[in-house]
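Engineer: task: produce atomic coordinates for the following.
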Amino acid sequence: MRAVTWQGPKQISVDHVPDPVINQPTDAIIRVTTTGLCGSDLHLYEPLSPFMTPGDIVGHEPMGIVEEVGSEVTNLRRGDRVVIPFNVSCGECWMCERDLQSQCETTQNRDQGTGASLLGYSKLYGQVPGGQAEYLAVPYADYGAIKVPEGPSDDRFVFLSDVLPTAWQGVEYAGVSSPEQTLLVMGAGPIGDMAARIALHRGVQVIVADRVPERLSRVASRGAEVINIDEAGKDFADEVRALTHGRGADAVIDAVGMEAHGSPFVEMTQKVVGMLPDAIAQPFMKKAGVDRLAALTAAFDAVRRGGTVSISGVYGGALDPLPMMQLFDKQVQLRMGQANVRRWSDDIVQLLDQDEDVLGVESFATHHLSLDEAPRAYADFRAKKDGMIKVVFNP
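Structural biologist: Sure, this is the predicted structure:
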């Protein structure tokens, strides 16, 4: 089969690799019909390259048709249409029973000190083959695979794999639900855009901050107020307060993470670490402060006293400097973590099953590309070229 593979920092290729097979009786094989390119994939593109191996199949946002099931799979049969969550979870352990699927004790990577395995996401998270491929082996398929109905296009459902539950959890953790409350979303990429749509659907006042005009125009068309971070400059937090009775936003979602602009020294550090031998780079990445924190520190400044910062963007540094005096003085609450996809998927499916496309998921993708176009898509997405906000591949 053809698959998108990592070959080195900023080196993505499409290669012919062996077809996946049933290794465990709880596995299933799907023929991938649509699979997404995520902002988190860009972390593998360069910052997390010390944890990658040439030939790793990437991607964690797939959906498709069941082709084969293991002997212990009872909820699926050949021909079922399914979406596969990005986190690999068993559904039976202590963590899964408490809807913390991203911490699944069965697939935790204790040797790395990390949580549940993720599709296509490096040695840090199990080195499980990813979903940017023609076929995918799905572990714990009875629990993980989300069956969806025939009829609507793949674009109606594919974002159940990651974008929708990650954005949904971000809004839930933000704790805002009424027109009297204001949510600031840092970043208008796929997660920030979708979080804004979910919050607007719930009636919350939403402000979105980004530096890319096309992204700001897109969220503004859905009803959000927008702030261009470059134009606001050092007055960014003051501009947020001016829109929120002088207090700041009730809650902030950081949908940017370690790739934030505005941290040139850390950006240089990431590049230098990427050139080190893996044996040196891996422990350095785990123990050092290597994240660009511009978006997060702006969130701390812009949130009101007693407010909440919900972190959906991925961070990887262990010793990142945080403004603890400011956080303590302002009594800021923090919530964060990988999305627990199966915790939210049933609620989201109910919304997607409505006749009206209330979140605009069917027009959410800006680019539909073939799998062969993946190398260029990674480079363009990282450079924010051509109005690229959300890419889906059709193998």
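
Engineer: contacts, neighbours, all on C-alpha from now
Structural biologist: OK.

Engineer: next, count neighbours for residue 230.
Structural biologist: Neighbours of residue 230 under the rule other Cα atoms under 10 Å: 12.

Engineer: now swap in residue 214 and tell me
Structural biologist: Neighbourhood size, residue 214 [other Cα under 10 Å]: 16.

Engineer: how about it, secondary structure?
Structural biologist: Of the three states, residue 214 takes helix under DSSP: H, G, I helix; E, B strand; the rest coil.

Engineer: to check against the first, give me the structure of this:
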Amino acid sequence: MRAMVYRGPYKVRVEEKPKPRIEHPNDAIVRVQLGAICGSDLHLYHGMMPDTRVGTTFGHEFIGVVDEVGPSVQSLKVGDRVMVPANIYCGSCFYCTRGLYSNCHNVNPNATAVGALYGYSHTTGGYDGGQAEFVRVPFADVGPTIIPDWLDDEDAVMLTDALSTGYFGAQLGDITAGDTVVVFGAGPVGLYAAKSSWFMGAGRVIVIDHLDYRLEKARTFAHAETYNFTEYDDIVVHLKQITDWFGADVAIDAVGAEADGSFLQHVSSAKLKLQGGSPVALNWAIDSVRKGATVSVMGAYGPIFSAVKFGDAMNKGLTLRMNQAPMKRQWPRLFEHIQAGHLKPSDIVTHRIPLEHIAEGYHIFSSKLDDCIKPLVVVGER
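Structural biologist: Coordinates of the predicted model:
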């Protein structure tokens, strides 16, 4: 099969790889039709995630058609169109029975620290991802869901990670009626988090970023108030000013490891890989909320030290909530929003890139070229 292959930082290409095979009776093989490049894929692309091995295929957002099923698979048959959540999980362990699918204890040798994801380094289990013609899907009776007839393919692929993660970020904020919510980052997850905040009763939604085209999308898609942090001496002070010097009720960090910051912050963190990433956005979130507020962390950070202002969070009495999103847990409610016309997930899609040109797609997305917000990867016929 043809698949995207990692060859080192900033080096990906399409190569021939062996087609995956059934390795366990509950496996399925899915012929991928449509995938996506996620902002967190860029952490792998930039060489910032530990144990990202040469030869790995990325991609945790994909939909496709069931090509083969193992002998114990009950819920799927060959030919079914399925959407596959980014999490790999068993469905029966201590965590899965509590809906914490992203924390499954049976799918990753590193399970004490993190669950498993498709195409996201050996830190998350070493599974190949969906930026390929075929992908092996473990626990096929648990994760994949047949795509409803009414759901468009491009909307379905957004549910496999980005939309579910943004919605989960708003959920973790414990938003109550009338709350002021500030979202750091106007990438796909930040846009969805901002949009979802309204569903949960927010009275005011503010989005912070440094790219004007992404802020424009935050205004038109998420109906948010926006500020470009490069235009202010101190964005935290500005946020305090516009919230009567109290600060926001809820902050959502949708940036993570590659937040823009000062030279010193980067030299001491992301650029030398001495931390899990630049903590700039998370520290802004901690500083910009009121005392007793909630900070939700959706941005992806590496599993190593980051210089987070924990003392400030403690002294302000903040509640910090975070996790990798349990994608499938969000789907029933998101299906309702989409069917009711409250949300069209594919509205943020800007690029559709053939698998053969995926290296160019990574370059465009990484370098913020051509006003790229969300690139899809077109793999097979739909």
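
Engineer: need the residues that contact stretch 259-269 of structure 1.
Structural biologist: With Cα atoms under 8 Å, 6 or more residues apart in numbering as the test, stretch 259-269 of structure 1 has contacts from 43, 290, 291, 292, 293, 294, 295.

Engineer: any idea how far residue 18 of structure 1 is from residue 156 of structure 1?
Structural biologist: Separation of residue 18 of structure 1 from residue 156 of structure 1 (Cα to Cα, to the nearest Å) stands at 30 Å.

Engineer: what about those two, which has more around it?
Structural biologist: Neighbours were counted for residue 18 of structure 1 and for residue 156 using other Cα under 10 Å; residue 156 has more, 20 against 10.

Engineer: leaving out chain neighbours, which residue sits closest to the more buried one?
Structural biologist: Leaving aside its chain neighbours, residue 156 of structure 1 sits nearest to residue 362 (5.0 Å; criterion: Cα to Cα, 6 or more residues apart in numbering).

Engineer: residue contacts, the alignment partner in structure 2 of that neighbour?
Structural biologist: In structure 2, residue 362 of structure 1 lines up with residue 346, judged by TM-score structural alignment. Contacts for residue 346 of structure 2 (Cα under 8 Å, 6+ apart) come out as 154, 155, 158.

Engineer: can you report how many residues lie near residue 225 of structure 2?
Structural biologist: For residue 225 of structure 2, using other Cα under 10 Å, the count is 16.

Engineer: tell me the spacing between it and residue 208 of structure 2.
Structural biologist: Distance from residue 225 of structure 2 to residue 208 of structure 2, by Cα to Cα: 9 Å.

Engineer: what segments of the stretch 51-200 of structure 1 are helices?
Structural biologist: 94-97, 141-144, 154-157, 163-174, 190-201 (DSSP state H, counting those that start in this stretch).

Engineer: can you tell me the distance between the two ends of stretch 94-101 of structure 1?
Structural biologist: 10 Å.

Engineer: how about stretch 100-117 of structure 1?
Structural biologist: Using Cα to Cα, the span of stretch 100-117 of structure 1 from its first residue to its last is 13 Å.

Engineer: how about stretch 59-76 of structure 1?
Structural biologist: End to end - Cα to Cα - stretch 59-76 of structure 1 spans 23 Å.

Engineer: ditto for stretch 321-335 of structure 1
Structural biologist: 18 Å.

Engineer: then stretch 43-54 of structure 1?
Structural biologist: 15 Å.

Engineer: do stretch 292-312 of structure 2 as well
Structural biologist: Stretch 292-312 of structure 2 stretches 12 Å from its first residue to its last (Cα to Cα).

Engineer: check stretch 268-287 of structure 2 too.
Structural biologist: Stretch 268-287 of structure 2: ends 20 Å apart by Cα to Cα.

Engineer: list the buried ones in that stretch?
Structural biologist: Neighbour counts over stretch 268-287 of structure 2 (16 or more other Cα atoms under 10 Å) mark 268-271, 273-287 as buried.

Engineer: repeat for stretch 168-187 of structure 2
Structural biologist: 168-175, 179-187.

Engineer: do the same with stretch 134-151 of structure 1
Structural biologist: Buried, per 16+ other Cα under 10 Å, within stretch 134-151 of structure 1: 134-148.

Engineer: what does it contact?
Structural biologist: By Cα under 8 Å, 6+ apart, stretch 134-151 of structure 1 touches 1-3, 19-22, 24, 26-33, 73-76, 80-85, 88-91, 129-130, 157, 342, 345, 395.

Engineer: go again with 7 Å.
Structural biologist: Contact partners of stretch 134-151 of structure 1, identified using Cα atoms under 7 Å, 6 or more residues apart in numbering, comprise 1-3, 19-21, 26-32, 73-76, 80-85, 88-91, 395.

Engineer: show me what contacts residue 285 of structure 1?
Structural biologist: So residue 285 of structure 1 contacts residue 317 (Cα under 7 Å, 6+ apart).

Engineer: that one: which element?
Structural biologist: helix 278-287 (DSSP states H and E).

Engineer: what does residue 332 of structure 2 give?
Structural biologist: helix 327-339.

Engineer: buried set for that helix?
Structural biologist: For helix 327-339 of structure 2, the neighbour count (16+ other Cα under 10 Å) marks 327, 328, 330, 331, 334, 335 as buried.

Engineer: and the angle for that helix with helix 162-172?
Structural biologist: In terms of direction (axes from the mean of the first three to the mean of the last three Cα atoms, to 10 degrees), helix 327-339 of structure 2 departs from helix 162-172 by 100 degrees.

Engineer: next secondary structure after helix 327-339 of structure 2?
Structural biologist: Sequence order places strand 351-354 as the next helix or strand after helix 327-339 of structure 2, per DSSP H and E.

Engineer: quick one: contacts of that following strand?
Structural biologist: Identification of contacts with strand 351-354 of structure 2 by Cα under 7 Å, 6+ apart yields 361, 372, 374, 375, 376, 377, 378, 379.

Engineer: skip the chain neighbours and tell me the closest residue to the aligned residue in structure 1 for the fourth one.
Structural biologist: Residue 375 of structure 2 maps onto residue 391 of structure 1 when the alignment is built from TM-score structural alignment. By the measure of Cα to Cα, 6+ apart, the closest residue to residue 391 of structure 1 outside its immediate chain neighbours is residue 367, 4.8 Å from it.
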